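K.L.:
Structure for the following, please:
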Amino acid sequence: MSNEHHDHPHSHDHHHHEHDAPSAPVLTVRAHSGLSGDMFLAGLLRMTEISPDELEATLVSIMPELSGCVQLVHKEVNHIGGWHAQVTLPHQHEHRTLADILSLIAAGGMSDEGKALASQTFTLLAQAEGAVHGLTPAQVHFHEVGALDSILDICLSCELFHRLSPSRFVASPLPMADGFVHCAHGVIPVPAPAVLELLDGVPVRPFPGQGETVTPTAMALLKALGAEFGPWPAMQVEKKALVYGTRVFEDAPNGALFACGRPEEF
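P.N.:
Next up is the predicted model:
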């Protein structure tokens, strides 16, 4: 679905620029306990190695209110160190429609490619939420902090992804558990209905924990960023990071591993 942005953005360049440009990296995410928007952020912040100043400038370019709201911090789970994107958002009580969010993205200072990817992600999310509730995508409302949180996770992830511009993005099959999650509509089963809606054609595998492993934001990002699913790609690893979300699963692995490097032929 929607792989047109990132199928082979660099495939035509290799023959002409072999000496003056390194080939585009391969990016993989191995989702041991699933994926969420903040895990995407932590992983891509580590892969791009963006400086605090550049991060601040990028946040302000998305939306001035997001200034200073993301910090990459060390986090330990079961004595294993990793990274976590700590997010502190201002309180806003606006309900935004898809049209509101798309115009906000269009009016902001992100790169054109970042804008296109973020708009595509939000459109997929609105289509999925709409299908669940019997609404058209235009009728879907993104509520309050949830809306701001999604804007941050999606826009920043898309901008960082464009900065990396991998030639391939490979995700592991997604871990799925049974259980439930509390939301505005009460107690709902997992995977959340919007995730379920986007799961067509996506490889999944059982997860020993219980509860939500993959969030709607992460699912929409995987689809919009053109993820292919499978084992580790052939690559020479140059950067890697173990990242944690806010949830900790007992008796099950925690976190996701991001790695990127040069493509290899074996």
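
K.L.:
rest of the way, CA atoms for contacts and neighbours
P.N.:
Noted.

K.L.:
State the distance from Trp232 to Ser33.
P.N.:
Noted for Trp232: a distance of 16 Å to Ser33, by C-alpha to C-alpha, to the nearest Å.

K.L.:
between those two, which one's more packed in?
P.N.:
Neighbour comparison, Trp232 and Ser33: the larger count goes to Ser33, with 27 against 14 (by other C-alpha atoms under 10 Å).

K.L.:
Can you verify my assumption that that one contacts Leu257?
P.N.:
No. Under the criterion of C-alpha atoms under 8 Å, Ser33 is not in contact with Leu257, lying 9.9 Å apart.

K.L.:
Which of the helices or strands spans Val73?
P.N.:
Using DSSP states H and E, Val73 maps to strand 70-77.

K.L.:
got it, and Leu41?
P.N.:
helix 37-48.

K.L.:
just to revisit the earlier point, any buried residues in the strand holding Val73, and which?
P.N.:
70-72, 75 (16 or more other C-alpha atoms under 10 Å).

K.L.:
Second chain to compare with the first, below:
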Amino acid sequence: MRTLYFDCFSGISGDMVIGALIDAGADPVQMEEELKKLNMDEEYNLSWGKVVKNGITSTKFDVILTSKSDQTHEHSHSHEHEHSHSHEHEHSLGHEHNNSHVPHSHHGSRTYKQIVEAINEANFNESVANMSLAIFKKIGEAEGHIHGLPLEKVHFHEVGAVDSIIDIIGAAILIDQLGIVSVQSSAIPTGSGHIHIDHGIYPVPAPATLEILKGVPIASNDIRSELATPTGAAISAVLAGNFGSLPSMTVESIGYGAGSKTFENHPNVLRVIIGETQ
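P.N.:
Just a heads-up that it's a prediction; the model follows:
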């Protein structure tokens, strides 16, 4: 059975997942074409390329937001906890995929309902749509629980931001493209310390991340940084059928996806291992 294993020794985020899958041999050009079905491609450009993190060659994936996106959608500080961990510079308030981050008013955010409609109307194949919807639902329920709102009332400044939509649906497209039948994952290190989001200074893991990881083994880690983002946590929580050590498998391909932060003593990458299990 074709199995994908997330080796999250430095945490997990949406952009790290896509970088690792591309590094393992997935086709980003086909993903880019599929994503055009969302009719959002005027709002972003995608880039990917090789970087070296603490001696490991890995793939860095970025969503670069266009000025059209800046005018029409919210990138408020509520999104910062989503990807702040992967900033190279120590600007913890920056937008993950857009270093020229400018806060905007809240009226441009996408709602959970709008995201679901966009996925349903995009005519993705069934497995891509199902994976994407399940991941968004996981995050939406967590955000709703924290803020005391029903799912249909949840506004996604965080997850509705264009880069997170691309990260989640892009990951689903690549996993489907690779013919993955089963997903497993290591325990998830969340990191420690504090982060700034639009509601103030919050502990790590952020409340939404911790809510998403209910029922998922969390690994202890003394790194004072956000290692698992809500998107990364939801991708692993929804897709992985089992959490533990590397399963017995015949390894076919390995990929390393880079975050933007650099740590002194270990590479800030997500490793994916793809192969055949019994």
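
K.L.:
Can you give me the TM-score here?
P.N.:
Scored against TM-score structural alignment, normalised by the length of the first structure, the superposed chains reach a TM-score of 0.83; 240 aligned residues with a C-alpha RMSD of 2.0 Å.

K.L.:
sorry, back to before: read off where the strand holding Val73 of the first structure ends up in the second structure.
P.N.:
The aligned range for strand 70-77 of the first structure in the second structure is 46-53, by TM-score structural alignment.

K.L.:
Comparing the matching stretch with the first structure, how large is the average distance?
P.N.:
Following the fit onto the first structure, the mean deviation recorded for stretch 46-53 of the second structure is 1.5 Å by mean C-alpha distance after the TM-score superposition for the first structure.

K.L.:
ok, now which ones touch Leu221 of the first structure?
P.N.:
Residues near Leu221 of the first structure by C-alpha atoms under 8 Å, 6 or more residues apart in numbering: 121, 154.

K.L.:
ok so it is a strand residue?
P.N.:
No. If the criterion is DSSP: H, G, I helix; E, B strand; the rest coil, then Leu221 of the first structure is helix and not within a strand.

K.L.:
What residue in the second structure is paired with it?
P.N.:
Match for Leu221 of the first structure (TM-score structural alignment): Ile235.

K.L.:
Quick check: that match vs Lys53 of the second structure, distance?
P.N.:
23 Å.

K.L.:
next one: Leu38 of the second structure
P.N.:
Distance from Leu38 of the second structure to Lys53 of the second structure, by C-alpha to C-alpha: 33 Å.

K.L.:
Also Ala208 of the second structure?
P.N.:
Separation of Ala208 of the second structure from Lys53 of the second structure (C-alpha to C-alpha): 28 Å.

K.L.:
cool, and Ser67 of the second structure?
P.N.:
30 Å.

K.L.:
helix, strand or coil for Val183 of the second structure?
P.N.:
strand.

K.L.:
ok, it - contacts?
P.N.:
The contact partners of Val183 of the second structure, by C-alpha under 8 Å, 6+ apart, come to 3-6, 239-242.

K.L.:
residue in the first structure matching it?
P.N.:
Matched across to the first structure, Val183 of the second structure falls on Phe169, judged by TM-score structural alignment.

K.L.:
Also Ser220 of the second structure?
P.N.:
Counting by TM-score structural alignment, Ser220 of the second structure lines up with Pro206 in the first structure.

K.L.:
which ones are touching that match?
P.N.:
The neighbours of Pro206 of the first structure, taking C-alpha under 8 Å, 6+ apart as the test, are 175-177.

K.L.:
again with Ala192 of the first structure
P.N.:
Shown in contact with Ala192 of the first structure (C-alpha under 8 Å, 6+ apart): 181, 212, 215-216.

K.L.:
10 Å - rerun?
P.N.:
132, 180-183, 211-216 (C-alpha atoms under 10 Å, 6 or more residues apart in numbering).

K.L.:
Which of the residues you listed are conserved in the second structure?
P.N.:
By both residues aligned by TM-score structural alignment, their matches' C-alpha atoms under 10 Å, the contacts of Ala192 of the first structure still in contact after alignment to the second structure are 180-183, 212, 214-216.

K.L.:
which residues touch the match of strand 70-77 of the first structure?
P.N.:
Identification of contacts with stretch 46-53 of the second structure by C-alpha under 10 Å, 6+ apart yields 18-19, 22-23, 28-29, 32, 57-65, 97, 163, 166, 256-263, 266-269.

K.L.:
Just the buried residues out of these, in ChimeraX syntax.
P.N.:
For the buried members of the contacts of stretch 46-53 of the second structure, the matching ChimeraX selection, counting by 16+ other C-alpha under 10 Å, is:
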select :18,19,22,23,28,32,57,58,59,60,61,62,63,64,65,97,163,166,256,257,258,259,260,261,262,267,268,269
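
K.L.:
Now, the contacts of stretch 46-53 of the second structure that are in helices?
P.N.:
Within these, membership in helices is found for 18-19, 22-23, 28-29, 32, 163, 166, as judged by DSSP state H.

K.L.:
For these, work out which two are farthest apart.
P.N.:
Asp23 and Asp163 (19.3 Å; C-alpha to C-alpha).

K.L.:
Now do the shared contacts for Ser33 and Leu257 of the first structure.
P.N.:
Residues touching both Ser33 of the first structure and Leu257 (C-alpha under 10 Å, 6+ apart) are Tyr244.

K.L.:
follow-up on the earlier one: ChimeraX command for the buried members of the kept ones among the contacts of Ala192 of the first structure?
P.N.:
With 16+ other C-alpha under 10 Å as the criterion, this ChimeraX line picks the buried residues out of these:
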select :212,214,215,216
